[in-house]
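Peer 1: I would like to see how this sequence folds:
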Amino acid sequence: MASYTAPRRDIQFVLREFLDADSHYSALAGDAAVAPDLLDAIIDNAAKFAEEVVAPTFQSGDAEGCHFADGRVSTPAGYAEAFRQWGEGGWQGLTVPVADGGQGLPPSVGLCVTEMVGAANWAWSMYTGLSGAPVTCLLNGGTEALKARFLPKLLSGEWAGTMCLTEAHCGSDVGLLRTRASDNGDGTWNITGTKIFISGGDQDITDNIVHAILARTEGAPAGTAGISLFIVPKFWVEEDGTLGAFNHVSCGSIEKKMGLKGSATCVMNYDGARGFMLGAENQGLALMFKLMNTARIGTALQGLAMCERAFQGALAYARERLQMRSLTGAKNPDGPADPIIVHPDVRRMLMTQKAFTEGGRAFLYWLAQQADVIAHGSAQDAEAASALLELLTPIAKGFCTETAQEVSYLGMQVFGGHGYIAEHGMEQIARDNRISTVYEGTTGIQSLDLIGRKVLGSGGKLLRGFTKVIHKYCEAQGGNAAMAEFVAPLAELNAEWGDLTMKVGEAAMADAEAVGSASVDYLMFSGYVTYAWVWARIAETSLAALQRAEGEGDGEGESDGAFYRAKLATARFYFQRLLPRARAHAAAAMAPPASVMALAEEEFAF
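Peer 2: Now for the predicted structure:
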């Protein structure tokens, strides 16, 4: 039976030691300042909620799945009760401004909570995550009257929400959408069309569902320039916030899926459903992109959550499973065989999982701090943080989810044949995680966004902003002999990042296909270098902490010392075993696009 334990120690390390959260939060404006005792309480209570309320629904929810009958969706047992407790606990409004009915805490606090409940059961957490979609849209484009009408019950968990972009004939190319909006002349609009792949489009968890929908008004320009954003409730909401009549929002079917079976993926029909426009006409995509960027970081977080879950399961099994003897002598002489954790190849798999999991946590929590600064910092600091997030969001979404596929695969591999059966939950993790590289923009879409729009599109400015951060870090560590094993290769690859970018850009001037053919390898190279910077900083933090911990001499000091030594060992593993992959990706990115485009369409099959 699969289980989940929130990684409290590593979360505290990342927040308090790696990121100096206490100083970070104290520097934020107003209600966003988080006292240390409050942060501890939030982490502790979120961990308990994840372990005790959400985690028990992980395997049972997958086995039961969602069902569709008579136009209604039913969710697995325990989902509605967990959602009720989530709402009553105030978790849904954790990062919403106080003035709008939330608790006003910084985005990074919400991300920490989301990691834990998502690792406990990502399928369940889809309902809480998508409920934030109309909230974000209302905060960015809603009038005070609309916010008063919808936010209270969205934040209390009495209502849920969705994000509705995709249509059957267009995926990421939302400019092709056909859903129509007609003006009723009274401040409302009638929405007509069909959306697919709508997570939580219908469910039996809440009394109402509020849909954030992209649609095209009559006479709107073609393409993305003619898209507007609307919120449309399943049941009409009166001005005082009470429920009215059914609003012609119906579920046509739910998808039969590979994973996340407790999350209803719906085909939604809007048959003249009334709603409200948010923001200005034809400006919907700009508003939705504010939500999409958040969603992409959220999907990167899914990669981290699945990494943590797969690593925990593999580690526990490797400690218990007895098979063969160590080549260096029996490690379990009183037993019939040694635990498989003593074997080098099993260690390789576990260390790979550990490096990607803990590196991903440090990276994403640091990114979330940049979001804190954008929301609650000075104008100058917010500008710099925004530039970093603009560059690093596609790297986070693409790299964190691609490496999560490897980590979940390795989780199954450690279990051997037992990983392929449902009992241990490892095959479910692999199934649940597989979608993370697809939705909110595939890895290919993220890669094109990174190299095309963010790097080349900014004339290299965004990239130089981050490589300068790395360069300054390496310079600052130049006199630290203990850090030389990390700083030297990091500095080399950081310089190569700029060179690779110039070469891809030059190749694109000669052949427009060069960017597309190089893009995924370019993103993966970028991810490996970014994680190298993260792991160098983790190593630096651990070296300093190890000196303190080993000097204490008591039991707690010995435990801390083991923790920091493990961090250093994992940093060395990353640099020696995983970082070399970066240059292979660089070489592939520089290969001529002809090797990708050589075949005519008809030559792919005979």
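Peer 1: When you work out contacts or count neighbours from here on, use the C-alpha atoms and nothing else.
Peer 2: Fine.
Peer 1: which one's the longest helix in this protein?
Peer 2: The helix spanning the most residues in the chain, taking DSSP state H as the definition, is helix 513-552.
Peer 1: Give me the helices and strands touching that helix, please.
Peer 2: Applying 3 or more Cα pairs under 8 Å, 6 or more residues apart in numbering; DSSP states H and E, one finds that helix 513-552 makes contact with helix 344-376, helix 379-415, helix 443-448, helix 484-510, helix 555-573, helix 581-590.
Peer 1: show me the contacts for residue 108.
Peer 2: When the contact criterion is Cα atoms under 8 Å, 6 or more residues apart in numbering, the partners of residue 108 are 365, 368, 369, 371, 372.
Peer 1: from those residues, which is closest to residue 286?
Peer 2: Here the nearest of the contacts of residue 108 to residue 286, counting by Cα to Cα, is residue 371; it sits at 17.9 Å.
Peer 1: Can you give me every residue that contacts the closest one?
Peer 2: 107, 108, 385, 386, 389.
Peer 1: Next, give me the two most distant ones among those.
Peer 2: With Cα to Cα as the measure, no two of the contacts of residue 371 lie farther apart than 108 and 386, at 14.7 Å.
Peer 1: now the other sequence, so there's something to compare against:
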Amino acid sequence: MKGYKAPLADMRFLLEQVFDAQNEWQQLPAFAEMADLETAVAVLEESAKLNEQVVAPLDRNADEQGVSFENGIVKTPDGFADAYGQFAEGGWIGLCGNPEFGGMGMPKSLGVLTDEIGYGASNAFQLYGSLTAGAALCINAHGSDELKEKFLPSLYSGAWTGAMDMTEPQAGSDLRGIRTKAEIQDNGSYKISGSKIFITSGDNDLGENVVHLVLAKIATDKGLSKNISLFLVPKILVNDDGSLGDANGVSVGSIEHKMGLKGSATCVMNYDDAEGYLIGQEGRGLAAMFTMMNYERVSIGIQGLGASEMAYQLAAEYAKERRQGVAADKSMRSGEFNDSLLVHGDVRRMLLNIRSLNEAGRAFAVHTGLQLDIANYGEGEAAEWAGAQVGLLTPLAKAFLTDRGLDSTVAGQQVFGGHGFIREWGAEQLVRDCRIAQIYEGTNGIQALDLLGRKVVANRGENMKRLLEQFSAETSAMTNVDAGHKDSVLTAFAELQGATAELVDAARNDANLVNCAAVDYLNAVGYTLFGYFWLRMCNVADEQADEQFASDKRLVTDYYVKRVMPLAAHHLRLISTGAGATMALELDRF
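Peer 2: The predicted structure is shown next:
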């Protein structure tokens, strides 16, 4: 089987034809002098080269060998340290980081594509850089100038790695119950004591230090404060000149033995009077941490997309070569004893489901990245509206992309038949590695609640209405798409808008409705928006010099609109049944 190949032609098509990214970037002063299409393509090609040739070949062994933990030391799989050195040397950790502290300052709309390449090559390896970049993002947004100067250059360079430490045994999705304690010291630092679990990249042998962002409650005369604060806690203390000093009170209690992502170190972390430094304001730790959390949620959505892309590549190649049965359509028969799997409609169904979700998901990711760029670096109403879109799109990116990612890896495994259940083909590893993406960084049910409860109902549906109206207007203006497809997408927008208005009104009188309807609502939004992105791609496909590329876009658009997008209406029908059937069974009858 061939290894992972980055979908560079599709990525360039999105940046150049679909989103006119160069023009978008040059409207933003932060990118005007450094971000252009030629540079972006060169970045993608270099990312592909590193991940295809260095990272992807390590992924199978990383799964089999896993992470080891002996005498308090965490060791990553063979080859990871060398590969991470090349990854860091290439500047990939600081690709979208602040140039003032050694980052490259590239747009997030480019970063989502390099993230996908990384996750496609190796879910486990990519997480180390992703957590480090996320920690740097949070420090840059909320840390003091002193903390930025002391920690950001070494994070961006890859000399140090980063981790996000939130979860405790008694406090998972509801962080109000955390017990990690912070006691202020005379010099303004804090002593941090407590334990955290499920800490991705909590420790490793890839860098010289690990910078932990730890949620804790400040100790007062009356006990722990109710509000949560955020602290930077290095594994090894850093001297004023930036050199490493003494070991801090940070240790690994154990590593988790997991279903998948075995090359990624997931640690139990202990803090014993560890020295930490407040990030942002006291009691505002969750707000600061969510800067990193929202970055990670988009990144984990891309994890689902990257795994799904690899699943498609493996399954499509296998289906071309594997011969089983004969074609039902005699005109497709090879005349030999049996035919390629691709003559069978059900195999085509599975592959087209995966491909149609992947290519629309990639477009959705770039759009989300552009909104992040505009929100962070734009001005005025444009930046404000982009920020509102990010609020809607972030939970959708995390949940819809990872739900469909698992669906796709399972479908890819199914194409292999019995060979998909054994190790050598790689399909079963993708299923295991992708599964966690629906759980961590906030379970997908919580993402759905965030979308419907906080971003739609609490806003009286105004932002969602504006988004749907904008996309509807853009769809109506398209001139190079099938009229029937256009009507289908516009109808889906109208049905979604009607259901949104009904939900907003009905939620006033039914406390359970949002919780019961949230997942179906998120799915309805996802399938509908993907229809829009397919038409947006199809509308400009003829601008490609490659006629087959354009033809493929039109054919897969036809498949998506006819065979996949109707699932949006299915989910809206489920929402219309209300909460009664879900909530009727009494607690003690489960």
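Peer 1: related to what we said a few turns ago, residue 184 of structure 1 is nearest to which of the helices and strands packed on helix 513-552 of structure 1?
Peer 2: Shortest distance between residue 184 of structure 1 and these, using Cα to Cα, is found for helix 344-376: 35.7 Å.
Peer 1: Return the set of buried residues in the closest one.
Peer 2: Taking 16 or more other Cα atoms under 10 Å as the basis for neighbour counts, the residues of helix 344-376 of structure 1 that come out buried are 346-347, 349-376.
Peer 1: same for the helix or strand containing residue 291 of structure 1, what does it pack against?
Peer 2: Here residue 291 of structure 1 is covered by helix 284-320, with elements defined by DSSP states H and E. Taking 3+ Cα pairs under 8 Å, 6+ apart as the contact definition, the neighbouring helices and strands of helix 284-320 of structure 1 are helix 107-120, helix 122-141, strand 228-233, helix 344-376, helix 379-415, helix 426-434.
Peer 1: how far apart are it and its match in structure 2?
Peer 2: Its aligned residues in structure 2 lie a mean 0.7 Å from helix 284-320 of structure 1 after superposition (mean Cα distance after the TM-score superposition for structure 1).
Peer 1: Check which helices and strands the longest strand along structure 1 sits against.
Peer 2: With residue count as the measure and DSSP state E as the assignment, structure 1 has strand 265-278 as its longest strand. Counting contacts by 3+ Cα pairs under 8 Å, 6+ apart, strand 265-278 of structure 1 packs against helix 122-141, strand 189-199, strand 228-233, strand 249-254.
Peer 1: will you turn the ones you listed into a markdown table that also has distance to residue 448 of structure 1 and mean neighbour count?
Peer 2: Formatted as a markdown table, the entries for these read as follows, by distance: least, Cα to Cα, whole Å; neighbours: other Cα atoms under 10 Å:
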| stretch | distance to residue 448 of structure 1 | mean neighbour count |
| --- | --- | --- |
| helix 122-141 | 25 | 23 |
| strand 189-199 | 23 | 23 |
| strand 228-233 | 25 | 28 |
| strand 249-254 | 31 | 22 |
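Peer 1: Between the two ends of stretch 84-92 of structure 1, how far is it?
Peer 2: Chord length of stretch 84-92 of structure 1, first to last residue, is 11 Å (Cα to Cα, to the nearest Å).
Peer 1: Can you tell me what sits against it?
Peer 2: Under the criterion Cα under 8 Å, 6+ apart, residues 128, 132, 154, 155, 156, 157, 158 lie in contact with stretch 84-92 of structure 1.
Peer 1: does the second one really touch residue 161, like I thought?
Peer 2: Yes. With contacts defined as Cα atoms under 8 Å, residue 132 of structure 1 counts as touching residue 161 at a distance of 6.8 Å.
Peer 1: on that earlier part again, out of the contacts of stretch 84-92 of structure 1, which sit inside helices?
Peer 2: Of those, the ones assigned to helices by DSSP H are 128, 132, 154, 155, 156.
Peer 1: Could you say which one of the helices and strands packed on helix 513-552 of structure 1 comes nearest to residue 100 of structure 1?
Peer 2: Between residue 100 of structure 1 and those, the tightest spacing by Cα to Cα is seen for helix 344-376, at 14.8 Å.
Peer 1: how many degrees apart are that closest one and helix 284-320 in direction?
Peer 2: Using axes from the mean of the first three to the mean of the last three Cα atoms, to 10 degrees, the direction of helix 344-376 of structure 1 lies 150 degrees away from that of helix 284-320.
Peer 1: Helix 344-376 of structure 1 vs structure 2 - mean distance after superposition?
Peer 2: Comparing helix 344-376 of structure 1 with its match in structure 2 after superposition yields a mean distance of 0.8 Å (mean Cα distance after the TM-score superposition for structure 1).
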